[in-house]
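A.B. asks: The amino acid sequence is not available; the structure is as follows:
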């Protein structure tokens, strides 16, 4: 039997007294429900992400926290202070909330320093604070330049510095990297995370890009159809998805049909395997009765290239990733799975290779038609 997963070492969401609390939130535009029964809390200094496809309601939640949208039900509090409830909305300028917009919204006629100092007008320490923020975002010598003289990544850092300068209680970031090229996004996400941690800023990011979410957030909420599907760490979303929708949206993989033999065994087309249902990490048994048909989630890192294995799969597609290939492999019954393989194993389309499965944990859901995650 493969080893059961060690859940004691699974990363946990950030802990601490709640700072930002969204409780039973509902949002409607006319008769259309945009968000229903959404609840989460965030301790001070933590970074959260609302992750989901376009139209899932994540930007509406951000706008409600900022005070730009009234809420239909529930309440939003910050540092135990009520921000929103039905019929009562504290104005945005009284919320101590900073915001970084998708298009940065920099003033083109103002210098970088003047942009950063825009929210500090009237403060005696404004020049000192502007210089501190220029240093923090790595633009110490760019204060006299104008936005059009900067790269997209530099403009993004100016927008961040401007939002952080007044020392907001929470910083909201609305798809802040969407205007940047793919190669730059993940690197800048890591840089922004470092800046937020250095300034001990509580932040909420919304994005449809899971790589940005993984690079930035301590805790991620996956939204679909206006409902929060799971609020957890990136690790848990990937390895312990709460439902099939999370499994489909986070990471890559494929569902393989199987039959439950008993509390510890599944029968795949590849033979009997044992394991723990990772969606029920406190339980040492599979949460299905014997004979139940289920779909088992196989991630690319669960399907391992092994020339000595009797299990054969045919290469139907390959994508070179530099250090590795992502292979799409067809099993004997036609089921397709994904596999990450070190890039010196360069196999041709149509070639058969040996594989084995790492089933040290099993993620299984009630059976539906098999499909790729």
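C.D. replies: Structure received. All figures in this text were calculated on a predicted structure; none of them were measured in a lab. Numbers count the residues shown, from 1 in each chain.

A.B. asks: all contacts plus neighbour counts: C-alpha atoms, from now on.
C.D. replies: Fine.

A.B. asks: what sits up against stretch 341-355?
C.D. replies: Applying C-alpha atoms under 8 Å, 6 or more residues apart in numbering, the contact partners of stretch 341-355 are 303-318, 320-327.

A.B. asks: can you pull the buried residues of that stretch?
C.D. replies: Buried residues in stretch 341-355, counting neighbours by 16 or more other C-alpha atoms under 10 Å, are found at 341, 347, 352, 353, 355.

A.B. asks: let's bring in a second model and compare:
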């Protein structure tokens, strides 16, 4: 028996090549999407748009509404309100709700959901119309994804990475407008995860298919995405390129979610901030004498710097991490800082060292 939620991929669709697409636009537009369960909001007024051929990632902690948003796009959940448009056509609003099989969304599930009794070829071709012309594209897809030699194997004979590629091939086979990936790398070990995600990104880019990807892993989101949307507490709080999101967070909550930060109170005058570390260049402009929290990433703190803006700090601890080390520092006030640096930079516990900031930093009004 086919799982009901697999039908989003298995409507009456045709395929002729591994990289061909429908002539209709495949941009995904979400407007004011809301969803609640038992009176609890799980998606709150979410809006975004994915340009044709782009990879968009919803990044956030577990329970933040990412997967529910994905399920509403695929048609597995009905929104309470809002509009979903796929390929320029409304898939869901207050009067329209297309079933999953009519949305042309190819889904790659966290557990891959391969049919255990079908070989690779039959898994991939399951949702393709049964005629010679349509099936001719399956071999092309298998070749493109690099699993042509595995076409006669059963799922239990495949590695995790191979199963991942079969699931993607099956999602691409019906020539969807959108590919949706729900935490697709969570079952892979660390080394394989990095290798597979690079492969998957290249496959999706070569296919020029619009993609929405859900993850709680920052490294995956940054490596895979053209655009990242940060979801915190069921709200989409910021969108931008991975570089924009990381270097110019729009709130201290986003900055903290994306990694370790050092927070120092200070004042801002235009684009110059001043704190216990001296003067720093800010990513935004403020009014005169604005009280702010200045947010500095550990990699932006430099030791043994001859800059006039450096201050003295004492090294509290050093942790070796293989390709880098983290150093905890104490400023004269007792404020603790964390710095990340190369393993060849000298750092001895108890030493007094000059410390400065070597990049533009963010600040938020107090």
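C.D. replies: Arrived safely. Keep in mind that this is a model prediction, so the values were computed, not measured.

A.B. asks: After superposing, what score do the chains get?
C.D. replies: Laid over one another, the chains give 0.87 as their TM-score (TM-score structural alignment, normalised by the length of the second structure), with 340 aligned residues with a C-alpha RMSD of 2.0 Å.

A.B. asks: that older thread, of the buried residues of stretch 341-355 of the first structure, which pair is most distant in space?
C.D. replies: Based on C-alpha to C-alpha, the longest span within these runs between 341 and 352 and measures 14.0 Å.

A.B. asks: which residues in the stretch 201-350 of the second structure form strands?
C.D. replies: When secondary structure is read from DSSP state E, counting those that start in this stretch, the stretch 201-350 of the second structure shows strands at 210-215, 227-232, 235-240, 262-275, 278-296, 301-303, 311-320, 325-330, 336-341.

A.B. asks: right, so of those strands, which gets closest to residue 203 of the second structure?
C.D. replies: Of the strands of the stretch 201-350 of the second structure, the one closest to residue 203 of the second structure (C-alpha to C-alpha) turns out to be strand 210-215, at 11.3 Å.

A.B. asks: average offset between the closest one and the first structure?
C.D. replies: After superposition onto the first structure, the mean distance of strand 210-215 of the second structure to its aligned counterpart is 0.3 Å, using mean C-alpha distance after the TM-score superposition for the first structure.

A.B. asks: so how far is residue 340 of the first structure from residue 317 of the first structure?
C.D. replies: The spacing between residue 317 of the first structure and residue 340 of the first structure, counted by C-alpha to C-alpha, to the nearest Å, is 12 Å.

A.B. asks: Overlap of the contact sets of those two?
C.D. replies: residue 327.

A.B. asks: still on that earlier bit, nearest to residue 43 of the second structure, of the strands of the stretch 201-350 of the second structure?
C.D. replies: Distance to residue 43 of the second structure, taken as C-alpha to C-alpha, is lowest for strand 235-240 among the strands of the stretch 201-350 of the second structure, at 6.4 Å.

A.B. asks: Show me what residue 222 of the second structure aligns to in the first structure.
C.D. replies: For residue 222 of the second structure, the equivalent position in the first structure is taken to be residue 214, counting by TM-score structural alignment.

A.B. asks: whoops, I mixed them up, residue 249 of the second structure
C.D. replies: Residue 249 of the second structure maps onto residue 241 in the first structure, by TM-score structural alignment.

A.B. asks: Contact partners for residue 169 of the first structure?
C.D. replies: Residues in contact with residue 169 of the first structure (C-alpha under 8 Å, 6+ apart) are 78, 96, 97, 98, 201, 202.

A.B. asks: do residue 263 of the first structure as well
C.D. replies: Applying C-alpha under 8 Å, 6+ apart, we find residue 263 of the first structure in contact with 285, 286, 287, 288, 289, 290.

A.B. asks: separation between it and residue 269 of the first structure?
C.D. replies: Shown here: residue 263 of the first structure relative to residue 269 of the first structure, a distance of 18 Å by C-alpha to C-alpha.
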